[in-house]
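Chemist: For reference, the sequence and a predicted model appear below.
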Amino acid sequence: MSILTIRTVPDPVLRSKTTLVDSSRYGSTGLRRLIDSMHETMDAVEGVGLAAPQVGMSHALFVFNLENRQGHVINPVIQTWGPPQHEPKEGCLSVPELYYTPPRAQYAKVHGVNFEGRPVAYEGEGLFARMLQHEVDHLEGLLFVDRLEDAEFRQARRAMASRSFVEATKRVNVARSAEISSIFGTGPSDRQAPSKGRS
């Protein structure tokens, strides 16, 4: 396993729709290694979800660790229902230090397969449902800020175009690089603590 570099905006891979994982890869060592590395990367920065495009891979795949549930889904299909919810706030490892409340369905269910090709399904409400919707959006080339409405949408666009956001992104990427180096024992011992609750 290895810690992977998390891509941040404006990396074009984040805006590209992923391709389905070919069934011939199910059970392969390479696919399992990617999933394990994504889990390790997500845990290193204390995220709750991580989609393959966020580590530069155009595969329909995401991993998660939230509410005492941990797993991965390959080639997910999502169902949502219930009234739109605007809480809790959402953040994204690929859009550092910005938090907003895009409307998300109250309930969500994702089904797909695991790395062995066996069917899996995960269902939840509230924060868990929000996470599922957030990760599947990544596989469609969408970011959580794309889901914002009206004034909040305009606010996010202004924030992402600002110098402070560019500087924050650079700072976060440097901190993550130090985190990776520290994990492998080659970097500073006083690494910056990562933020929580982002995907």
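Modeler: Structure received. Residues are numbered from 1 along each chain as shown.
Chemist: Going by C-alpha atoms from here, please, whenever you check contacts or count neighbours.
Modeler: Noted.
Chemist: how close does Ala175 get to Pro96?
Modeler: 12 Å (Cα to Cα, to the nearest Å).
Chemist: Below is an additional structure, to be compared with the one above:
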Amino acid sequence: MTFPIIAYGDPVLRKVAAEINKDYPDLKSLISNMWETMYNASGVGLAAPQIGLPIRIFIVDTTPFSDDEDLSEEEQKQLDGFKQVFINATIEEESGEEWPFNEGCLSIPDIREDVNRKDTIRITYFDEDFNKQVKTFDGLLARVIQHEYDHIEGILFTDKLSTLKKRLLKGRLSNISKGKINVDYRMRFPNQKKGR
């Protein structure tokens, strides 16, 4: 089942999400539906707040990035087939140089901007079987994880832009929250006028 993606402006995207335990109702089914929703929208990551649930789960599948010719063979291999569920994640450390990359977000369609993030992260999380993991990721993989992690902390990539950029995007962001945008996947808009 595909869920509608929650658009920019909805308060759920601003909440720090709550941890869950392994008895969370229908967890396997929720994760399966999140994968379906993400693939339906051609995403590489999706966090539970983006489907209206303020809980600490996000999923990542970086396979679509693996055929980017600008990446080294090693980077392509790292991204190809990387598919992971992150539950109750905590980024323990961010290190390395900050570098810019053009990011987008399923909750903020049609806006892409360069965002600076550190190169390497160490993250603690539970996988979908509730086995504890402590892993280090770098490069594009780390970036996708950081972007999704921000969602469970109530942070959007647009928050990381300069004041000027934010001002320039204000009208477009307002239009997204009102549903004045064409997207090819289901969305729920917080400020959409009824009858549209």
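Modeler: Arrived safely, thanks for sending. Here the structure is a predicted model, which means the values were calculated and not measured.
Chemist: After superposing, what score do the chains get?
Modeler: The TM-score (TM-score structural alignment, normalised by the length of the second structure) is 0.78; 169 aligned residues with a Cα RMSD of 2.1 Å.
Chemist: Pull out the buried residues from the lengthiest helix in the first structure.
Modeler: Secondary structure of the first structure per DSSP state H: the longest helix is helix 163-183. For helix 163-183 of the first structure, a neighbour-count test (16 or more other Cα atoms under 10 Å) marks 165-166, 168-169, 172-173, 175-181, 183 as buried.
Chemist: Other residues contacting the longest strand along the first structure?
Modeler: Longest strand in the first structure by number of residues (criterion: DSSP state E): strand 69-85. Identification of contacts with strand 69-85 of the first structure by Cα atoms under 8 Å, 6 or more residues apart in numbering yields 20-21, 35, 60-65, 103-115, 120, 126, 133, 136.
Chemist: Can you go through those residues and name the buried ones?
Modeler: Judged by 16+ other Cα under 10 Å, buried ones among those: 21, 35, 60-65, 103-115, 126, 133, 136.
Chemist: In strands, which of those residues fall?
Modeler: Among these, the members that lie in strands (by DSSP E) are 61-65, 104-113.
Chemist: ok, so of these, who is nearest Gln54 of the first structure?
Modeler: Closest approach to Gln54 of the first structure among those (Cα to Cα): Phe62, at 9.4 Å.
Chemist: The closest one matches what in the second structure?
Modeler: By TM-score structural alignment, Phe62 of the first structure lines up with Phe58 in the second structure.
Chemist: Correct me if wrong: its match contacts Leu46.
Modeler: Yes. In terms of Cα atoms under 8 Å, Phe58 of the second structure counts as a neighbour of Leu46; the distance is 5.6 Å.
Chemist: list residues touching both of those two?
Modeler: With Cα under 8 Å, 6+ apart as the test, Phe58 of the second structure and Leu46 both reach Glu148.
Chemist: Just give me the residue right at the centre of the second structure.
Modeler: Glu148 (3.2 Å; Cα atoms, centre = their mean).
Chemist: quick one: stretch 117-130 of the second structure aligns where in the first structure?
Modeler: So stretch 117-130 of the second structure is aligned with residues 104-117, judged by TM-score structural alignment.
Chemist: One more: stretch 153-160 of the second structure?
Modeler: Going by TM-score structural alignment: stretch 153-160 of the second structure matches residues 140-147.
Chemist: quick one: that stretch to chain centroid distance?
Modeler: 11 Å (Cα atoms, centre = their mean, to the nearest Å).
Chemist: ditto for stretch 176-183 of the second structure
Modeler: Centroid displacement of stretch 176-183 of the second structure relative to its chain, using Cα atoms, centre = their mean, is 19 Å.
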